[in-house]
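> here is my input; please provide its structure:
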Amino acid sequence: MSEDEKLLKEAKKLPWEDRLLHKNWKVRNDANIDLATVCDSITDPKDTRLREFGPFFKKTVADSNAPVQDKALDALIAYLRAADADAGRYAKEICDAIVAKCLTGRPKTVEKSQMVFMLWVELEAVEVFLDAMEKAIKNKVAKAVVPAIDVMFQALSEFGAKIVPPKRILKMLPELFDHQDQNVRASSKGLTLELCRWIGKDPVKSILFEKMRDTMKKELEAELVNVTGTARPSRKIRSEQDKEPEPEAVSEVVHSGPSKESAADVPQEIDEYELVDPVDILTPLEKSGFWDGVKAAKWSERKEAVAELTKLASTKRIAPGDFTEICRTLKKLITDVNIAVAVEAIQAIGNIARGLRTHFSGNSRFLLPVLLEKLKEKKPTLTEALTQTLQAMHKSGCLNLADIVEDVRTATKNKVPLVRSLTLNWVAFCIETSNKAVVLKVHKEYVSIFMECLNDGTPEVRDAAFSALAAIAKL
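Here you go, the predicted model:
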């Protein structure tokens, strides 16, 4: 028996950790091979040995000896195939070690590392996986960045957007578009196109294009023409693998003519709001001189101050905060003697409603009476601004039909016919864009209001009341 054989034979008597971290690389190599064999033999994910083995891998995958590191990855793959989501407790340290030590290795090492990442996603450690990818793409060595982008592409492509959150990937892409390495840029372009297949071209373009160089935009625009077909997940997370298959599909397909799609071919509804981070607008507003501007004697200065708020609030998603004083000020400005100032204030409210959504509910109820009262003005620009803002407040979830019953009842008794008719038009819009269950809860109150308005002396009010009744009848 050779010295090496004697050493390996004696080493097998040692505890797992001593073998896996032994000073002799051959012992470590042999230990990883044995560990992989044991993991392959485990059929119960609750086997207590899996808890024992889990902490070993954060060190073994970082082995300085390349062949041993390969065998450690083999053992980890076998371990993850045997384990269940409980193994996620070890995910962060293992993923960080792989990012630090494996992605610049030999092609086979990189490939096995990617297999490990995919198995972590399968075991529902997707957030840890994406945290690791955020670190990987910051590596100064381009050779380590490309595999990270490619495995995100693979994860999204195989598991789909319901498992791999597009928002996290969208946040990573901008810094990759300007990367010095052309392979990184090419991979990031491929990942962007894959995102388009899952969440649609428009959300991706809206969020990313403003952060791209013109050259990259042109390249992507040319490629986007070819993004058709239906994106379907081809792989399930472990906990779903034994369940009955459910049809699922999302796509960015523009169909012409009558649709004959099955339920499985309907594109996924993607809310762009959920894909972006909230933006603080209160801090820059304070610095803009808003509070002095809205008190200015000159109407142009008041309008300019509110226009700055309108601009800041045009961001897709606004960070919640205390907007109470701003809304008190806007309430006064709605009735400003200068129509341009009033229109600007109304538009600002609409933007805030779109950006804050349900976080603007209380302030929306506070502003609603004065907005409805303002419908009496016959200026088209004012009417248009009011209509857009009122619709935005409902569509964004700031107000629902139950919230506005009493305000509507009051407005339909307003002495100005225009207030009555335009309020009814708005309520008809709210009914048409509301969930049926919501309408059914309050339809009795609204029907009584509309029936009363059918006797109004003004034809426009009667017509609007009839349209509102028709909207309920369609449900």
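
> hey, let's count contacts and neighbours off CA atoms from now on
Will do.

> ok, which stretches of the stretch 201-350 of the chain are helices?
With DSSP state H, counting those that start in this stretch, the ranges of helices along the stretch 201-350 of the chain come out as 201-208, 214-224, 282-287, 290-293, 299-312, 324-334, 339-356.

> deepest-packed of these, please.
Most buried of these, by mean neighbour count (mean count of other C-alpha atoms under 10 Å): helix 339-356, with a mean of 25.

> next, the angle from the helix or strand that comes right after it to helix 339-356.
Downstream of helix 339-356, the first helix or strand assigned by DSSP states H and E is helix 361-373. When axes from the mean of the first three to the mean of the last three C-alpha atoms, to 10 degrees is applied, the directions of helix 361-373 and helix 339-356 differ by 150 degrees.

> and helix 361-373, which residues are buried?
361, 363-365, 367-369, 371-373 (16 or more other C-alpha atoms under 10 Å).

> and what of stretch 401-421?
For stretch 401-421, by 16+ other C-alpha under 10 Å, it's 401, 404-405, 408-409, 411-412, 414, 417-421.

> what's the span of it from first residue to last?
Using C-alpha to C-alpha, to the nearest Å, one end of stretch 401-421 lies 17 Å from the other.

> contacting residues around the helix or strand where K26 lies?
Using DSSP H and E, K26 sits within helix 25-41. Helix 25-41 is contacted by residues 7-8, 11-12, 16, 19-22, 50, 65, 67-68, 71-72, 74-76, 78-79, 81-82 when judged by C-alpha atoms under 8 Å, 6 or more residues apart in numbering.

> please give me the structure for this one as well, since I'd like to look at both together:
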Amino acid sequence: MSSRRSLDAAPSVSTRTKSPLRLLVKRIFSSERTMAEEEVDYSQAPLPDRFQHKNWKTRKEGYEAAVKAFEVSPDESDPVFRPFNSDSSLWKGAAGDSNVAAQQEGLAALCAFLKYGGVQGAQRSRSHAIQPIYEKGLTSTRPAAKANAYEALLLYIEVDKPNDVIEELLPALAHKQPKVIAATLNALTQIYHNFGIKLVDPKAVLKALPKIYGHADKNVRAEGQALTVELYRWLKDAMKPMFWSDLKPVQQADLEKLFEKVKEEPAPKQERFTRAQQAQMATAHHAATNAPDDEEGEPQDVADVEEEPVEVDAFDLAEPVDAASKIPDSFHENIASSKWKERKDALDELFNIVNTPRIKEGQYDDVVRALAKSMKDANIAVVTVAANCVEKLALGLKQAFSRYRSTIMSPMMERLKEKKQSVTDALGAAMDAVFAATSLSDNLAEIMAMLVHKNPNVKTETIKFLVRCLRTTRDVPAKDEQKQIADAGTKLLTESTEQMRSGGAEILGTLMKIIGERAMGPYLDGLDDTRKTKIKEFSDAAEVKAKEKPKPVVAASKAPSGASAAGKKVVGGVKKAPVKKAAPPPAEDPAPLQPKPTARAPPKTAAPTRPGMRLGGLKKPTASGTASPHKRVISPLDIPDEDEPAAPSPSKFSTGRGGLTSRSLTKPSAMPASPPPVPRDNGLGAAERAELEDLRLEKEQTLRAQNSKLSNEISELQNQNAQLIEDHTRDVLQIKAKETQLVRARSECDVLRAEVESARKDSERYKREVSRLGRESIGREREDNMRGGQQSDDMNENVYEENPARYSLHVNGGSRPGSAALQRTGSAASNGSGRAPAARPPSNLSAFSPTEEKENAGSDPLTQAAMRRKISPPMSTSSAGRSPQRPQFGTNREQSTTNVNSGSGEGENWKRAAEVTSQLKARIEAMKARQGLTKPSY
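Sure thing, here's the model as predicted:
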């Protein structure tokens, strides 16, 4: 020290002219002071002081000491945690220590503090420690320091509130250094991978993704893609509405390729649990371990109390939108328009408004009533858009849509009668959305009503809807609801169409999957094996979300703990009643046989070597395929030692003293009335007993394998038999259908033959009539030509006297009022006789023959006019306005006869006959065409 004072007392030297000697001396003294400070022991100093020391080695030692102190603390209320809870800013320096070696230990100390310090320490230190963690810890060059930084964040999620931790991390996504952003994105990926989206809300992260994809650094974009893929594993397509529209098409395409790789992966599960979840699992594990055994006699597994993965949709992630205020005032006016185009445009505008993941609750009564009215619209395009609007409205409102269900459900189900598939698909999607907002109990009444609808399309689509409801519901139907569904499905099994019967079997199979085979048994009584097999197939293939939990079997009385091992036996998975120790053996068990004392064989020869020998009460399995309830595994510990006194054995294989080893391996002999005491030693050593045990186990395994093989063969044969029965039934039904078709075809063929025969007879009759008319017409013409005008007055008078009215009719062209009556009279006479009269008047002035009147009764006016012209008297040569001349009777009869006959010539007669013949042929062809024999010819 004297040298130091002398040096200080020396004259000062200017800083500009310091000598090298002075600088060297100063360095030496400074190093001495540093070494002196380092030699000071800070191990007894408080941990906060060591955390804030300026020497990094001291800080490093302090961090290491803190880790040891935290690990040996009994609980979080230990005094070692108090300084750090009162001054949480200490962790800001520890997590962001300037020295990388000290920082590594500081992050390890923070992890130990979070692990053992409890919730209070995590909540107080969160705001101080997270920023240095993502700024310096996640970007550290030391792998151990980086791993400790990630572990510290995961511990904050585990101990603290996860959403608060995410809020502290989000500012790092806007950091100016890209490496900090990339490291934070990687940390978020690990957080969601370990804890899942049920615990950590992904909304805030999803909103920040578009900005990440717009970053200039490729590493940031790559980490953003990895985070997006991890979120897709949990959310699937429900995450897309949050940010998908803000991405570029190229980015969307790249993400779709990455999504394809994880789309087929199983649903992810939470790998790391919070402290609260760990406490629940520990409680459940303790309860399951100490709870009574289940039906199979084994304690429940902890996995039984774990929750199923939760499905998240876009509704849970999106913000509600007020759609009611966006509906225009002209909507109700346009929806009631008489033009279908205006109605469809109004619904299209409504669809664009309600097409959002989440809709804010409001008054939509008028809108739903308008949509229900649109379900009855005649235009299917309007119906389809209305169904789409109902779907989006129900998905956007969720539970709030339940009050509109009664207004819209029945009209939609009634419209299922539409045969166009696009309409039924839209209606089905809308009904599924309504069901998702309600429950099975709310919709069961409408479903049961539509299952008995008269329209087959309505019944078919309702069956599909009911099956979808049973698969997606999370609530097990009540007993009365189960009965309604089962009765409806059983009734559908008797429908005439295969589609209906298959739908009924699918309903019953899905219900069986929910409530179990045992509960479904009463509903399947009376069904044949083929239908039961079909229902079982649908049950095995069904995937449901609601399952009836089996009720635990409560024992009638509990046995003492000491007797539980000996009294409780499980055979074939069925719990048996406890067996008392003093219970006598069954009657069928033989009494123990005594070995001959003189013929004691060596141990090797006395041991059985064949599994077929009866040893130790080993019995064949019963007919039911299960082992005998009296079978027991005998270990070497169960055989008494030679030095121990003989005691009554509780074994059920003996009636007195001794146990399994008291049986003789020789041929049984006569049993004495009261057997003497059995010697304890049967000559079997440990090796022989082990060999016996191996043989017994081998035989049991062989029998189990044989039973299993036989059971599988029986199941296969039953399935084949059921398939053959089903094929046989189908073939029989097809044969019967073919026979029915054949009988119908034969009857139709007989009817057609009768019609053809009738038409042939009518045709032949018409041909004979035409030929006869032609002959009669030719004969009359020739007779008229031969006679000329030489008819006598007497003949004319006879003709007139025979039928004066008829003569007057034909002379005057049938213009009198009585002409129609006279013609009907002639036709009636012709129809009554069926043939022409034998005698005809010789004069041309006579009336038509009955046959001619019959043929001309239904003819057209041209034919009637032609026939009238045939016998009409000649007109006067005067002007056309005059009436035709009347024939003169009395003295002018010859003149009248001459005038009547003068207008007839041979050429006109042939012409008239040809006209009549052609008209008759045309009528015959028309009649054949009406009967379907030939096509009409024109």
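
> which one among the buried residues of helix 361-373 of structure 1 gets closest to A342 of structure 1?
L371 (10.5 Å; C-alpha to C-alpha).

> how about that closest one, what's its match in structure 2?
By TM-score structural alignment, L371 of structure 1 lines up with M412 in structure 2.

> list the contacts of that match.
By C-alpha under 8 Å, 6+ apart, M412 of structure 2 lies in contact with 372, 375, 387, 427, 431.

> from the buried residues of stretch 401-421 of structure 1, which two are the most distant?
Distance extremes for the buried residues of stretch 401-421 of structure 1: the farthest pair is L401 and P417 at 21.9 Å, using C-alpha to C-alpha.

> does T702 of structure 2 sit in a helix, a strand or a coil?
Here T702 of structure 2 is helix, with the state taken from DSSP: H, G, I helix; E, B strand; the rest coil.

> what do you get for V146 of structure 1?
Secondary structure for V146 of structure 1, judged by three-state DSSP, is helix.

> for burial, what's the neighbour tally of it?
V146 of structure 1: 21 surrounding residues under other C-alpha atoms under 10 Å.

> so what's it up against?
So, once contact is read as C-alpha under 8 Å, 6+ apart, V146 of structure 1 ends up touching 137, 183-184, 187.

> okay if I get the residues you listed as CSV plus secondary structure, distance to D322 of structure 1 and neighbour count?
Below are the contacts of V146 of structure 1 laid out as CSV (DSSP: H, G, I helix; E, B strand; the rest coil; distance: C-alpha to C-alpha, whole Å; neighbours: other C-alpha atoms under 10 Å):
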residue, secondary structure, distance to D322 of structure 1, neighbour count
I137, coil, 37, 22
N183, helix, 46, 14
V184, helix, 42, 24
S187, helix, 42, 20
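
> show me the residue at the heart of structure 1, geometrically.
In structure 1, the residue lying closest to the centroid (C-alpha atoms, centre = their mean) is L275, at 2.8 Å.

> hang on, the earlier thing: closest one of the contacts of V146 of structure 1 to I169 of structure 1?
Of all the contacts of V146 of structure 1, I137 has the smallest distance to I169 of structure 1: 11.2 Å, by C-alpha to C-alpha.

> excluding covalently adjacent residues, which one is nearest to that closest one?
V145 (4.8 Å; C-alpha to C-alpha, 6 or more residues apart in numbering).

> the one you found maps to what in structure 2?
Match for V145 of structure 1 (TM-score structural alignment): I181.

> likewise E308 of structure 1?
Under the alignment by TM-score structural alignment, E308 of structure 1 pairs with E349 in structure 2.

> ok, its match to R912 of structure 2 distance?
Relative to R912 of structure 2, and taking C-alpha to C-alpha, E349 of structure 2 is found at 78 Å.

> is it true that K436 of structure 1 touches I472?
No - with contact defined as C-alpha atoms under 8 Å, K436 of structure 1 does not count as touching I472 (9.1 Å).

> more neighbours, these two?
More crowded of K436 of structure 1 and I472, by other C-alpha under 10 Å: I472, with 17 against 13.

> pretty sure the more buried one is touching F429, no?
No - assessed by C-alpha under 8 Å, I472 of structure 1 is found out of contact with F429, at 10.6 Å.

> from A222 of structure 2, how far off is R142 of structure 2?
From R142 of structure 2 over to A222 of structure 2 the distance is 22 Å, taken as C-alpha to C-alpha.

> how about A865 of structure 2?
Distance from A865 of structure 2 to A222 of structure 2, counting by C-alpha to C-alpha: 104 Å.

> let's verify K138 of structure 1: helix, strand, or coil?
Under three-state DSSP, K138 of structure 1 falls in the coil class.

> quick one, what contacts it?
Per C-alpha under 8 Å, 6+ apart, neighbours of K138 of structure 1: V145.

> same deal with the one 4 residues further on?
For A142 of structure 1, the set of contacting residues under the criterion of C-alpha under 8 Å, 6+ apart consists of 181, 183-184.

> if you set the cut-off to 7 Å instead, what comes out?
With contacts defined as C-alpha atoms under 7 Å, 6 or more residues apart in numbering, A142 of structure 1 is in contact with 181, 184.

> for V390 of structure 2, same thing?
V390 of structure 2 makes contacts with A430, as judged by C-alpha under 7 Å, 6+ apart.

> need the counterpart of it in structure 1.
That one, V390 of structure 2, aligns with I349 by TM-score structural alignment.

> from A305 of structure 1, how far off is its match?
From I349 of structure 1 to A305 of structure 1 the distance is 14 Å (C-alpha to C-alpha).

> again with K316 of structure 1
Taking C-alpha to C-alpha, one finds K316 of structure 1 at 21 Å from A305 of structure 1.

> next: W198 of structure 1.
Computed as C-alpha to C-alpha, the W198 of structure 1 to A305 of structure 1 distance reads 41 Å.

> re earlier: okay, the buried residues of helix 361-373 of structure 1 in a markdown table with distance to L312 of structure 1 next?
Below are the buried residues of helix 361-373 of structure 1 laid out as a markdown table (distance: C-alpha to C-alpha, whole Å):
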| residue | distance to L312 of structure 1 |
| --- | --- |
| S361 | 19 |
| N363 | 18 |
| S364 | 18 |
| R365 | 22 |
| L367 | 20 |
| L368 | 22 |
| P369 | 25 |
| L371 | 21 |
| L372 | 25 |
| E373 | 27 |
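
> from the residues you listed, which is closest to R462 of structure 1?
Set against R462 of structure 1, the nearest of the buried residues of helix 361-373 of structure 1 by C-alpha to C-alpha is L372 (18.0 Å).

> return the residues in contact with the closest one.
Neighbours of L372 of structure 1 in contact, by C-alpha under 7 Å, 6+ apart: 411, 419, 423.
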